[in-house]
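Enquirer: Attaching a predicted model along with its sequence, questions to come.
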Amino acid sequence: MFPEYDVIVVGAGHAGCEAAAAAATMGSKVLLITMNMHTIAQMSCNPAMGGVAKGQIVREIDALGGQSGIVSDKTMIQFRMLNLSKGPAMWSPRCQSDRMLFAQEWRNILEANPNVDFWQDTAKEIIVEDGKAAGVKTSLGIEIKSKAVVLTNGTFLNGLIHIGEKNFGGGRTGEKAATGITEQLVQLGFEAGRMKTGTPPRVDGRSLDYSKMEEQPGDENPSKFSYTDTAPLTKQRSCWITYTNSEVHEVLRTGFEKSPMFSGRIKGIGPRYCPSVEDKINRFADKDRHQIFVEPEGWDTVEVYVNGFSTSLPEDVQYAALRKIPGFENAKMFRPGYAIEYDYFPPTQLKSTLETHLIKNLFFAGQINGTTGYEEAACQGLMAGINAHRNAQGEEPFTLKRSEAYIGVLIDDLINKGTEEPYRMFTSRAEYRTLLRQDNADIRLTQRGYEIGLADQKRLDNVNRKIKEVDEIVDQFSTTKLTPEEINTTLEQWGTAPLREKTAITQLLKRPQITIEQLAESSSKIQDIIANYNPDSVQQAQIHIKYDSYIEKEMLLVEKMNRLEDLNIIDNFNYDAVSSLSFEGREKLKRTRPTTIGQASRISGVSQSDISVLMLFIGR
């Protein structure tokens, strides 16, 4: 019935979709197995993509040739660039998405790829032959063979949903949990754990009074995620902000004795930076209110997502508390919020390719690795899909360094440090964040994506044109000088010292108060230069000029760290033979099996003295 596939992807969430699309685009014959064909790329939680650090990840996925940026652009209903009051390293794109259109667009992309086949079923078991993944066995008893398997099970592995004192099996509301795989992997020697996440109630937007809320419109000139020719938004829907209050908190407290979180029925650890509303009022008892973001779920639906009100309290308590929020006095609830516990596998059991140490050709991506968030899942799916394809074709692995991408930071953190709570990306996790900006992801990564056959020629031509334009702009700004007469009025207007002599544009742009846009208002020379170039190239040139010294400093740090990354450790290195290693260091190194000294230096529990011993032992 089934041919042998190059890659089987289990699960069709954000990780699974990117994995399937990447492997298929690169030439692998892919089978995507999902429990429900109607929930491909379902946005299980809030209908949004991007945000702080997450927006950078979406841009990186796009630069490599992935699809999340394109899907987001085609289905967004609002766009905002966050953190514009801070430096460019902190700027982060975010969009509000149409939930139904997002899923439909992803399905369209997958169905348009002739290398992707689909099968609606539950994978119950991995076929393992001679220590290698060789396919899957489904709940229908069908065995399907492949050269590689990617598991992207999300919250479905032994998923357990909690609402008050009620709990029932499920991977998502209205969908059954998946069983069998955890039990098999544990039997094979894998370590498993439990995590928890949650979601808020959904309400009827027709029943809300928006006059009592603060409007949050999109950007006046909205940008987009993808570096391709996707169209920017021409119309947008607003989100809204309101707040809880002491009355809301009192109602919520009446349900604490029935809370599965406080009663101990929930064993899994939840996300630190996205706590439930009951957790917030318990932990921050001194706060008399908490922010609530009221987010529409699409262009043509009245359903509203109540961001900031994630909860697993009894549904009657949820409903009563909601109606005490300003603007929600007459709210009608579509469905209550809930918490969900699920199995995950500590990611220290993975290589930097996301292939498992124990079973060759078996890859994990997404929440199965202990992460939270669509973007974190999607980038893991992309990398797992790339490497599953390359494994199947006998090609070298593809990885990204911490200095190359937030994706590299995320995977490096997971495999070396592990995580005991749902991992979420922040800009603070990246030590080279001045280099890893959202505006230059294409310059950093498109060449890499092109070399492996994922990014196409048009993408490469676009980025090469951008690089050329940026160089030309910087060169012209360096040689074009402005006189005191033509620019001093503008400089004084913006609170910076006037000129006494002709000064190059680059020198003026190094002043923190001054931007190209401000100078262009008074200088026809600047207007003539920037008129010939794409606005993105102009912005890139400005960032390069303003932050040149910071960029140079980080590049020196990268160069220093790369010396350690170039020191390889052989696959079967015998750490037990190195008696001067600390006991903890030896155990952690044996477990993680780092491939370079640089990777070894980032493993929690491996000391600097352990690294010195290793370097001496390998002759450095």
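Expert: Looks like it came in fine.

Enquirer: all contacts plus neighbour counts: C-alpha atoms, from now on.
Expert: Fine.

Enquirer: hmm, who's touching the longest helix seen in the chain?
Expert: Longest helix in the chain by number of residues (criterion: DSSP state H): helix 457-479. If you take C-alpha atoms under 8 Å, 6 or more residues apart in numbering as the criterion, helix 457-479 is touched by 227-228, 442-443, 446-447, 450, 504-507, 529-530, 533, 537-538, 540-542, 545.

Enquirer: tell me the SS of the closest residue to Pro296 other than its chain neighbours?
Expert: With C-alpha to C-alpha, 6 or more residues apart in numbering as the criterion, Pro296 has its nearest non-adjacent residue at 4.7 Å, and that residue is Val304. Following DSSP: H, G, I helix; E, B strand; the rest coil, Val304 is assigned to strand.

Enquirer: quick one: Val304 and Glu295 touch, right?
Expert: Yes - with contact defined as C-alpha atoms under 8 Å, Val304 reaches Glu295; the gap is 5.6 Å.

Enquirer: State the number of residues packed around Asn36.
Expert: Residues lying near Asn36 (other C-alpha atoms under 10 Å) number 14.

Enquirer: OK, contacts around it?
Expert: Residues counted as contacts of Asn36 (C-alpha under 8 Å, 6+ apart) are Gln120, Asp121.

Enquirer: can you rerun that using 7 Å?
Expert: By C-alpha atoms under 7 Å, 6 or more residues apart in numbering, the contact set of Asn36 is Gln120.

Enquirer: Next: the one 10 residues further on.
Expert: Applying C-alpha under 7 Å, 6+ apart to Asn46 gives the contacts Tyr305.

Enquirer: One more to weigh against that first structure:
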Amino acid sequence: MYDIIVAGAGHAGCEAALAAARMGQKCLLITSDFTAIARMSCNPAIGGVAKGQITREIDALGGEMAKAIDTTGIQFRMLNRSKGPAMHSPRAQADRAEYTLYMRKVIEQEPLIDLLQDTVTDIRVSGTSCHGVMITTGRTIEGRAVILACGTFLNGLIHIGMTHYPGGRTIAEPPVHGLTENLVTRGFKAGRLKTGTPARIDKRSVDFSKVTEQPGDTDPVIFSFSTSRSTPRRQLSCYLTATTEKTHTILEQGFDRSPLFTGKVQGVGPRYCPSIEDKIFRFKDRKSHHIFLEPEGFDTNEMYVNGLSTSLPEDIQIEAMKTIPGLEHVVVMRPGYAIEYDFFFPWQIHATMETKLIDNLYFCGQINGTSGYEEAAAQGLIAGINAALKNTGQEPFVLKRHEAYIGVLIDDLITKETSEPYRMFTSAAEHRIILRQDNADRRLMHYGKKFGLIGDQQIQRLRQKEDSIHALTTLLQSERLSPEKIQHLFAQTSYKAPSGSMRVFNLLKRPSISIQGILEASPSLAEQAKAVTDDPSVLEQVEIDCKYEGYIKREQLMAEKIARLEEHHIPESFDYHAVKGLSNEGREKLLRHRPETIGQASRILGVTPADISVLMVRLGR
């Protein structure tokens, strides 16, 4: 008997098993292939806009993804540096093979995790409670809780032109049959989605004189708060090129053999990351689209052709690529393809990732209709934590929307309609000024400590950081800069200098004035600041807290107002049929989603403010 059984060892399954095991639960991690643990089936990269924030949140809660990419990264870049700090997002290319090896090693070294190479085909249920799984051999394995992290394996179907055949994640992996059907017979509602990936090419066939080099950052920002920032990093460059009008003409010649346009693909694909044929069809006025050539590791010639996701016939793919500058003599190592797979509508799960229909059964990752390694890993981490908490009789763990991007992600899943693969964007977070990548440790690490996933040493470093932030803020609030130094400081900007002396903290609020510039203008203040801290992250935090003080306070007040709605709980057995005054659509959506709080109910598409008012009056009574 295991405490927790995890089906699937992708990014979601790995985080779920590791979190639960580190919380003292005996876990079984079931996967069809030990060599494919945490495999990056699409782009070998972690982070990006909003995804970088999620990765740092996973790290602050005690997850493994950030440490894995710090160890195996081959290029690091901070995106959106020209924008405000709320938009800054770290991203890194990974050595695909090394990333998988790293995660396998971490899992095998965890004493409370057993590995089994097999496939789950059904779950075992008594009454309304899950107590185990059945595998392909017909054997039943007992477990107090089961976490399904099936990725794109459920009835997976791969498409290349008019050719299609069963596939689980990549061309060489088999799908999982039977599990979807068994869950549907138990009352779950399933749907069909699609994702795709570009061709892989041999870098020796690329003419690098015709493409633009994109090196990594010279001072790379790493992901984990526990990784040493002083470690020197060897990096590889990526390269930029673009499609041409001739490329588009050739691709259009294959539209009559496209599974997308001929109806062979029934699943809905991601609108935010369309295939190249979809881009050409939808944006006919565009004569060119960016293509990024990204290395897959230090010791391989394989390159990822980012921006050329396609399921067109292989001959069309190759012919079209040869019209792209730098790829005239391209050698294709693997064609692009689309994959269709089953998912389960996420309004069927609680915010803990536990299903509403069956107790002790958890869904996480692409089984919930999401897209992306980071979104999957975040769900796996939350599922693992909550399964462990429930097994030990503790209160569930639910992150609010104002606490983390992970909170936004899960709340969106359980309250919004899933009609396409869900991907996190910064625009989805209404509190993104306080949900920055730089302060994830300050926001969430206390939770990781509470669950035993963050060690005392890390917490001690966080406390020292908080003390330094407070001390440096106090120093800047008390010190003034002379008119002469202010004039010198503003001489380097296009702004007019204020007259008279000024408190440093207020001066720092001015545009184009940085904390580093102030310290350079005042050596005496720089000496005092150095006595407080020499940690660059402390200077960064103090500057952001100062410059955005008004916005941060406003967002915190808004978050507090919204949080009050989360305190109004709706009983699980609440009878919406008995509530007069609800709109027909509102009643239908409330019955389907079964929100746990008024706050959740207010975010369900189709539930009007009038419906919420009626609900609050009824619950008040």
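Expert: Ah, there it is. The structure presented is a predicted model; accordingly, all values stated were derived computationally and were not measured.

Enquirer: Put one on top of the other, what's the TM-score?
Expert: Once superposed, chain against chain, the TM-score is 0.98 (TM-score structural alignment, normalised by the length of structure 1); 617 aligned residues with a C-alpha RMSD of 1.1 Å.

Enquirer: ok, Val332 of structure 2 - contacts?
Expert: Ala199, Arg200, Ile201, Asp202.

Enquirer: Quick check: the alignment partner in structure 1 of the second one vs Val302 of structure 1, distance?
Expert: For Arg200 of structure 2, the aligned position in structure 1 is Arg202, judged by TM-score structural alignment. Using C-alpha to C-alpha, to the nearest Å, one obtains 10 Å as the distance from Arg202 of structure 1 to Val302 of structure 1.

Enquirer: quick one: which of the two has more around it?
Expert: It is Arg202, of Arg202 of structure 1 and Val302, that has more neighbours when counted by other C-alpha under 10 Å, with 20 against 13.

Enquirer: Would you confirm that that one contacts Phe334?
Expert: Yes - counting by C-alpha atoms under 7 Å, Phe334 is a contact partner of Arg202 of structure 1 at 5.4 Å.

Enquirer: Would you map the helices across the stretch 1-150 of structure 1?
Expert: All helices of the stretch 1-150 of structure 1, identified by DSSP state H, counting those that start in this stretch, fall at 14-25, 54-64, 68-75, 99-111.

Enquirer: Where in structure 2 does the second one fall?
Expert: Just to be clear, that refers to helix 54-64 of structure 1. Under the alignment (TM-score structural alignment), helix 54-64 of structure 1 falls on residues 51-61 in structure 2.

Enquirer: gap between the matching stretch and the chain center?
Expert: 8 Å (C-alpha atoms, centre = their mean, to the nearest Å).

Enquirer: List the buried residues of that stretch.
Expert: Lys51, Gly52, Gln53, Ile54, Thr55, Arg56, Glu57, Ile58, Asp59, Ala60, Leu61 (16 or more other C-alpha atoms under 10 Å).

Enquirer: do stretch 430-446 of structure 2 as well
Expert: Applying 16+ other C-alpha under 10 Å to stretch 430-446 of structure 2 flags 430-441, 443-446 as buried.

Enquirer: just curious, which of those is nearest to Thr352 of structure 2?
Expert: The nearest member of the buried residues of stretch 430-446 of structure 2 to Thr352 of structure 2, counting by C-alpha to C-alpha, is Leu444 at 16.6 Å.

Enquirer: other SSEs contacting the helix or strand hosting that closest one?
Expert: Under the criterion DSSP states H and E, the helix or strand holding Leu444 of structure 2 is helix 440-450. Helix 440-450 of structure 2 sits against helix 51-60, with contacts defined as 3 or more C-alpha pairs under 7 Å, 6 or more residues apart in numbering; DSSP states H and E.

Enquirer: hmm, try it at 10 Å
Expert: Helices and strands touching helix 440-450 of structure 2, as assessed by 3 or more C-alpha pairs under 10 Å, 6 or more residues apart in numbering; DSSP states H and E, comprise helix 51-60, helix 456-478.

Enquirer: Just put these in a markdown table and tack on distance to Gly168 of structure 2.
Expert: Output for these, formatted as a markdown table (distance: least, C-alpha to C-alpha, whole Å):
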| stretch | distance to Gly168 of structure 2 |
| --- | --- |
| helix 51-60 | 24 |
| helix 456-478 | 39 |
